[in-house]
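Enquirer: no sequence on this one, just coordinates:
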């Protein structure tokens, strides 16, 4: 069988893309290994209509609704290889099964790489976060620690005072210059120059000099990398974002490889559930239109009147 579309990744972006195609009565295969980026978080926030709901429940309900459409097939497993051919694309999963399609959507997500501080990974998504809009409100204007990883952590430190009393923990990552120090002072940010030994409790930082600094929550900017090799295998162009590389797309979510679309965190410099769903819906609509009009799904231009 040759599918109209294969969607690799069955989290929020992939589900949203597949839904648009299903509603256009196109055949869709979703290949998903079941590893959501926000699987560590107890609740999802900021997503309209789902605020405060466990993210696993949001994804499960979306999948249940998607599978009501008879043209959708769900294949559990990891897509290991993708190739482009004259008639479309082929994807091979970890079991060696091959699937063919006319178009392809990469909703493969990213992996987060945290600084190697003992105790940080165990608190990721629970009391240590990366997105203030997703988790800042629930800290109830309490004490917030920003663990610096580079000068980019200035962005976090300058934003977070809107959510609580903020301390920037330099942790040997960088030293603010005079201008940066003035910006931090203007926002009321305390600067802590010590080195973090480990994290315990909710967000208790044991410092190398023996002090214990306690916070209600921590924020850190992890480096990200592609969770799947498929974009690289297909030759999709990448952009280098502030946190790591991501797949380059046009406004219709098509990559540099014709017929391959990408959405979600894999195709954004930074993302959220809301952005993932929006981009996924756009990718699904654009792919459907590409089956009709060709190219990236835009209808042909009207003839010139000259």
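Expert: Received the coordinates, thanks. Since the model is a prediction, treat every value here as computed from it, not as a measurement. Residues are numbered from 1 along each chain as shown.

Enquirer: contacts and neighbour counts: CA atoms only from here.
Expert: Will do.

Enquirer: most centrally placed residue in the chain?
Expert: For the chain, residue 265 is the residue whose C-alpha lies nearest the centre (Cα atoms, centre = their mean; 2.7 Å).

Enquirer: Quick one: classify that one as helix, strand or coil.
Expert: helix (DSSP: H, G, I helix; E, B strand; the rest coil).

Enquirer: Please report the distance of it from residue 225.
Expert: For residue 265, the distance to residue 225 (Cα to Cα, to the nearest Å) stands at 10 Å.

Enquirer: and for these two, which residues touch both?
Expert: Common neighbours of residue 265 and residue 225 (criterion: Cα atoms under 8 Å, 6 or more residues apart in numbering): 110, 246.

Enquirer: now the strands for the stretch 1-150 of the chain?
Expert: 2-8, 28-32, 72-76, 79-85, 88-93, 98-106, 110-113, 128-129, 143-147 (DSSP state E, counting those that start in this stretch).

Enquirer: In a markdown table: those strands, plus mean neighbour count and distance to residue 234.
Expert: Shown next, in a markdown table, are those (neighbours: other Cα atoms under 10 Å; distance: least, Cα to Cα, whole Å):
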| stretch | mean neighbour count | distance to residue 234 |
| --- | --- | --- |
| strand 2-8 | 24 | 13 |
| strand 28-32 | 23 | 17 |
| strand 72-76 | 17 | 21 |
| strand 79-85 | 18 | 6 |
| strand 88-93 | 20 | 10 |
| strand 98-106 | 23 | 11 |
| strand 110-113 | 17 | 17 |
| strand 128-129 | 22 | 32 |
| strand 143-147 | 25 | 36 |
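
Enquirer: Adding distance to residue 249, write those out as CSV.
Expert: Shown next, in CSV, are these (distance: least, Cα to Cα, whole Å):
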stretch, distance to residue 249
strand 2-8, 16
strand 28-32, 21
strand 72-76, 25
strand 79-85, 17
strand 88-93, 18
strand 98-106, 11
strand 110-113, 16
strand 128-129, 27
strand 143-147, 31
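
Enquirer: ok, the residue nearest to the centre of the chain touching residue 110?
Expert: Yes - Residue 265 is in contact with residue 110 according to Cα atoms under 8 Å; the separation is 6.3 Å.

Enquirer: Give me the distance between the residue nearest to the centre of the chain and residue 107.
Expert: Separation of residue 265 from residue 107 (Cα to Cα) stands at 8 Å.

Enquirer: Next one for the comparison:
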């Protein structure tokens, strides 16, 4: 069988794209490995009608709704290779099965490379976050730490005083000139130069000089990259962003390869569930238009 569209990645963006196509009576295959990026978080925020809901429940509800459409096929697994051309793509999964599709949508999301600090990964999505719009309000205007990873951390530190009292940990990742220091001081950001040893007790920061500083929550700018090289191996152009790398697309979510599209975190910045859903819905509509109009 040749599917109208093969969607690689069945999280929020992938399902949003698939929904538009299913409602146009198109045959859609979703291949999903079941590893949502926000699987470490207990609550999703900033998504209209779903504020505070477990993100796993949002995903499960969406999948159950998609499964009501008879033209959907869902395969649990990982797509490991894609080849071919517009109207004749072949996608191979980790079991060696080959699927054929006229269009392909890459929606497999991104991975997060975090600062190499003991205890940080254990608290990721629980007390260490990347998006203040997703998790800042729940910190109750308390003490917030920003752990620097590079230039994007300056943007984060300037923004975060909207949600509480902010300390920026340079952690040997940034050197501030006089103007930058003045800019941060104007936002009442405290600058901490002593490197971090580890994190513990949810959001306690232990410094090399022995001090322990306690926070309501911590933020850091992780470095992102597509979770798989499958799109790049097909020939899709990859672009550098302030967040890392992503698949390059035009305004219609078309990659540099005709017939291949990308959406969600893997093809836009910044990132959130609501932005991924909107991006996916737009991609699905654009893919449908390409099937109709060529």
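Expert: Looks like it came in fine. Just so it is clear, the structure is predicted and the values come from calculations on it, not from any experiment.

Enquirer: show me the contacts for the closest residue in space to residue 248 of the first structure that isn't next to it in sequence.
Expert: Residue nearest to residue 248 of the first structure in three dimensions, not counting chain neighbours: residue 238, with 5.0 Å by Cα to Cα, 6 or more residues apart in numbering. Counting by Cα under 8 Å, 6+ apart, residue 238 of the first structure touches 245, 246, 247, 248.

Enquirer: Which of these fall within strands?
Expert: 245, 246, 247 (DSSP state E).

Enquirer: Which of those residues sits closest to residue 287 of the first structure?
Expert: Lowest distance from residue 287 of the first structure to those (Cα to Cα) belongs to residue 247, with 16.6 Å.

Enquirer: Hmm, residue 255 and the closest one touching each other?
Expert: Yes - between residue 247 of the first structure and residue 255 a contact is recorded at 7.2 Å, counting by Cα under 8 Å.

Enquirer: So for the two, which residues contact both of them?
Expert: Contacts common to residue 247 of the first structure and residue 255, judged by Cα under 8 Å, 6+ apart, are 236, 237, 262.

Enquirer: tell me which element the first one is part of?
Expert: Secondary structure assigned from DSSP states H and E places residue 236 of the first structure in neither a helix nor a strand.

Enquirer: Compute the number of surrounding residues for it.
Expert: When counting by other Cα atoms under 10 Å, one arrives at 20 neighbours for residue 236 of the first structure.

Enquirer: Does it touch residue 258 like I think?
Expert: No - at 9.4 Å, residue 236 of the first structure does not count as touching residue 258 under the criterion of Cα under 8 Å.

Enquirer: Pull the residues that contact the helix or strand that contains residue 183 of the second structure.
Expert: Using DSSP H and E, residue 183 of the second structure maps to helix 178-186. Helix 178-186 of the second structure has contacts (Cα under 8 Å, 6+ apart) with 157, 158, 190.

Enquirer: 7 Å instead?
Expert: residue 158 (Cα atoms under 7 Å, 6 or more residues apart in numbering).

Enquirer: what's the mean distance for the helix or strand just after that helix versus the first structure?
Expert: Going down the chain from helix 178-186 of the second structure, the next helix or strand is strand 190-192, by DSSP H and E. Averaged over the aligned pairs, strand 190-192 of the second structure sits 0.5 Å from the first structure after superposition, using mean Cα distance after the TM-score superposition for the first structure.

Enquirer: one step back: any chance of the contacts of residue 238 of the first structure in CSV with neighbour count and distance to residue 121 of the first structure as columns?
Expert: Below are the contacts of residue 238 of the first structure laid out as CSV (neighbours: other Cα atoms under 10 Å; distance: Cα to Cα, whole Å):
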residue, neighbour count, distance to residue 121 of the first structure
245, 20, 22
246, 25, 23
247, 27, 26
248, 22, 29
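
Enquirer: can you pull out the strands in the stretch 151-294 of the second structure?
Expert: 165-169, 190-192, 196-200, 204-207, 212-214, 217-220, 223-226, 238-241, 244-247, 260-262.

Enquirer: wait, which of the ones you listed is closest to residue 11 of the second structure?
Expert: Residue 11 of the second structure lies closest, by Cα to Cα, to one member of the strands of the stretch 151-294 of the second structure: strand 260-262, at 13.0 Å.

Enquirer: Have a look at how far, on average, the closest one is from the first structure.
Expert: Averaged out, strand 260-262 of the second structure is 0.6 Å away (mean Cα distance after the TM-score superposition for the first structure).

Enquirer: just checking, what packs against that strand?
Expert: Applying 3 or more Cα pairs under 7 Å, 6 or more residues apart in numbering; DSSP states H and E, we find strand 260-262 of the second structure packed against strand 98-106.

Enquirer: Out of the contacts of residue 238 of the first structure, name the two that are farthest from one another.
Expert: 245 and 248 (9.1 Å).

Enquirer: May I see the strands of the stretch 151-294 of the second structure arranged in a markdown table, with distance to residue 73 of the second structure as well?
Expert: Compiled in a markdown table, those are given as follows (distance: least, Cα to Cα, whole Å):
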| stretch | distance to residue 73 of the second structure |
| --- | --- |
| strand 165-169 | 47 |
| strand 190-192 | 52 |
| strand 196-200 | 44 |
| strand 204-207 | 46 |
| strand 212-214 | 48 |
| strand 217-220 | 38 |
| strand 223-226 | 24 |
| strand 238-241 | 29 |
| strand 244-247 | 25 |
| strand 260-262 | 19 |
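
Enquirer: Nothing else from me, thank you.
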